[in-house]
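A.B. asks: Take a look and give me a structure for this.
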Amino acid sequence: MAPTTETLTAERILEATEEVLRRYGPAKATVVDVARSLGVSHGSVYRHFRTKAVLREAVTRRWLDRTTEALAGIVAGDGDPETRLRDWLAALFAAKRRKAGGDPELFATYRVLAGEAGEAVGEHIGELIGQLTVIIRAGVDTGAFTSADPATTAAAVFHATDRFHDPCHAREWELPEIQGEFEAVVHLVVRGLRAA
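C.D. replies: Next up is the predicted model:
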């Protein structure tokens, strides 16, 4: 039985949109395709997302939020800050690699969408740097790290490790030496943060 507008939720629309994007790619996927896959009219989709651009931004935001949510547990953890920082950076790298290698069609689609969704991407980066700030501040508070401004330091750490989470480097993530290079950069970053 096809869903009615009463049972149609934003979450169901986003799931369907992800499938349509995977199948057709960002250039060919339409709101009509999404509606057809749900068995509703395109007007029903527009009741939840007023334009195609808004729908695409919502799908992008949902995809980015999965990474942020996965890292939140590490931020909230009670381990020592150095271990949490190492674990957070490793988890971010692993999540990005999984997305790139596990579903390359969808990853390529999201790279296109992320280019369109500047606000969502900017907020995502801000959230990630905010998570790093919490960890670095905890390190300063315990005397494990030294930093006059944890937020500025967090942004520097994020940008210093860019090669291991920015999708523009995705091709490099499958190189045999990438794990060793990642570990070397993380070691250098942590050493630089340690209190004298």
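A.B. asks: all contacts plus neighbour counts: C-alpha atoms, from now on.
C.D. replies: Will do.
A.B. asks: hey, where'd the strands end up in the chain?
C.D. replies: With DSSP state E, there are no strands along the chain.
A.B. asks: Just the helices from the chain, written as ranges.
C.D. replies: Secondary structure of the chain (DSSP state H): helices located at 10-24, 31-38, 42-48, 52-76, 81-102, 104-116, 118-142, 150-160, 178-193.
A.B. asks: want to throw these into TSV with mean neighbour count?
C.D. replies: Shown next, in TSV, are those (neighbours: other Cα atoms under 10 Å):
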stretch	mean neighbour count
helix 10-24	18
helix 31-38	18
helix 42-48	17
helix 52-76	17
helix 81-102	18
helix 104-116	18
helix 118-142	18
helix 150-160	18
helix 178-193	14
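A.B. asks: Out of those helices, which gets nearest to Met1?
C.D. replies: helix 31-38 (10.3 Å; Cα to Cα).
A.B. asks: circling back to that earlier point, would you mind giving the helices of the chain as JSON lines with distance to Pro3 added?
C.D. replies: Shown next, in JSON lines, are the helices of the chain (distance: least, Cα to Cα, whole Å):
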{"stretch": "helix 10-24", "distance to Pro3": "10"}
{"stretch": "helix 31-38", "distance to Pro3": "7"}
{"stretch": "helix 42-48", "distance to Pro3": "11"}
{"stretch": "helix 52-76", "distance to Pro3": "19"}
{"stretch": "helix 81-102", "distance to Pro3": "30"}
{"stretch": "helix 104-116", "distance to Pro3": "25"}
{"stretch": "helix 118-142", "distance to Pro3": "29"}
{"stretch": "helix 150-160", "distance to Pro3": "43"}
{"stretch": "helix 178-193", "distance to Pro3": "46"}
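A.B. asks: now the other sequence, so there's something to compare against:
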Amino acid sequence: MAATEPLTAERILRATEEVLRRHGPAKATVVDVARALGVSHGSVYRHFRTKAALREAVTKRWLDRTSEALSGIAADADRDPESRLRDWLATLFAAKRRKAGDDPELFATYSVLAGEQGEAVAEHIADLTGQLTRIVAAGVDAGAFRAADPEATAWAVFRATACFHDPAYAPEWKTPGADADFAALVDLLVQGLRA
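C.D. replies: So this is what the prediction gives:
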């Protein structure tokens, strides 16, 4: 990055991600981030008051990438709720699998950071279950789904599919039967929701 490029929060977060990739969460410091940017660590602290705030922001940024990929599906009222639900679940699984497979070191780093950043993770889960709630509620309104409480139903669907999006299960996503297991679970959930 050019030294003349303005120091922005986004630039700091990109550099932090690279430092985390290189050093891991245990050894990455604000000084390392500042060094990568060619600035003083005080300059980084002007954007992020503490190391914890920087780590939370980079974790939130990472989690938001998944939420953003799913929000368009959840909001697409022109599609029938069943196909939206299927696509949403498949996109979530694919996004998590891609993160784990494309850059396993960074995925492991973010898994550690997510464990430290309870608030960012809680917000992420609330966003995802909120998206699912909108899909389930749309299905109920259209007469396609049966659910007395769309929010509770969305939470149940989210929990039932945890083995396909919770990072703790990442090693299982590479197994030969993972896609078939995922398809069977989604079929079962959709059949249970149908009115």
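A.B. asks: And the residue nearest the centre of the first structure?
C.D. replies: Nearest to the geometric centre of the first structure sits Leu64, at 3.3 Å (Cα atoms, centre = their mean).
A.B. asks: give the contact list for Ile135 of the first structure.
C.D. replies: The contact partners of Ile135 of the first structure, by Cα atoms under 8 Å, 6 or more residues apart in numbering, come to 75, 81, 84-85.
A.B. asks: let's go with 6 Å and repeat that
C.D. replies: By Cα atoms under 6 Å, 6 or more residues apart in numbering, the contact set of Ile135 of the first structure is Pro81.
A.B. asks: Ala154 of the first structure too?
C.D. replies: Residues counted as contacts of Ala154 of the first structure (Cα under 6 Å, 6+ apart) are 129, 132-133.
A.B. asks: Excluding chain neighbours, what is closest to Thr30 of the first structure?
C.D. replies: Lys52 (7.7 Å; Cα to Cα, 6 or more residues apart in numbering).
A.B. asks: from the contacts of Ala154 of the first structure, which single one is nearest Leu106 of the first structure?
C.D. replies: Distances from Leu106 of the first structure to the contacts of Ala154 of the first structure, taken by Cα to Cα, are shortest for Ile129, at 25.0 Å.
A.B. asks: The closest one: what's it in contact with?
C.D. replies: 154-155 are the contacts of Ile129 of the first structure under Cα under 6 Å, 6+ apart.
A.B. asks: if you set the cut-off to 7 Å instead, what comes out?
C.D. replies: Counting by Cα atoms under 7 Å, 6 or more residues apart in numbering, Ile129 of the first structure touches 154-155, 158.
A.B. asks: Quick one: these as TSV, columns for distance to Val140 of the first structure too.
C.D. replies: What follows is these, written out as TSV (distance: Cα to Cα, whole Å):
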residue	distance to Val140 of the first structure
Ala154	12
Ala155	15
Phe158	17
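A.B. asks: can you tell me which residues contact the residue nearest to the centre of the first structure?
C.D. replies: His124 are the contacts of Leu64 of the first structure under Cα under 7 Å, 6+ apart.
A.B. asks: again, only this time at 10 Å
C.D. replies: 58, 110, 114, 120-121, 123-125 (Cα atoms under 10 Å, 6 or more residues apart in numbering).
A.B. asks: if we can go back for a sec, pipe the contacts of Ala154 of the first structure into TSV and attach distance to Glu19 of the first structure per row.
C.D. replies: What follows is those, written out as TSV (distance: Cα to Cα, whole Å):
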residue	distance to Glu19 of the first structure
Ile129	30
Leu132	32
Thr133	35
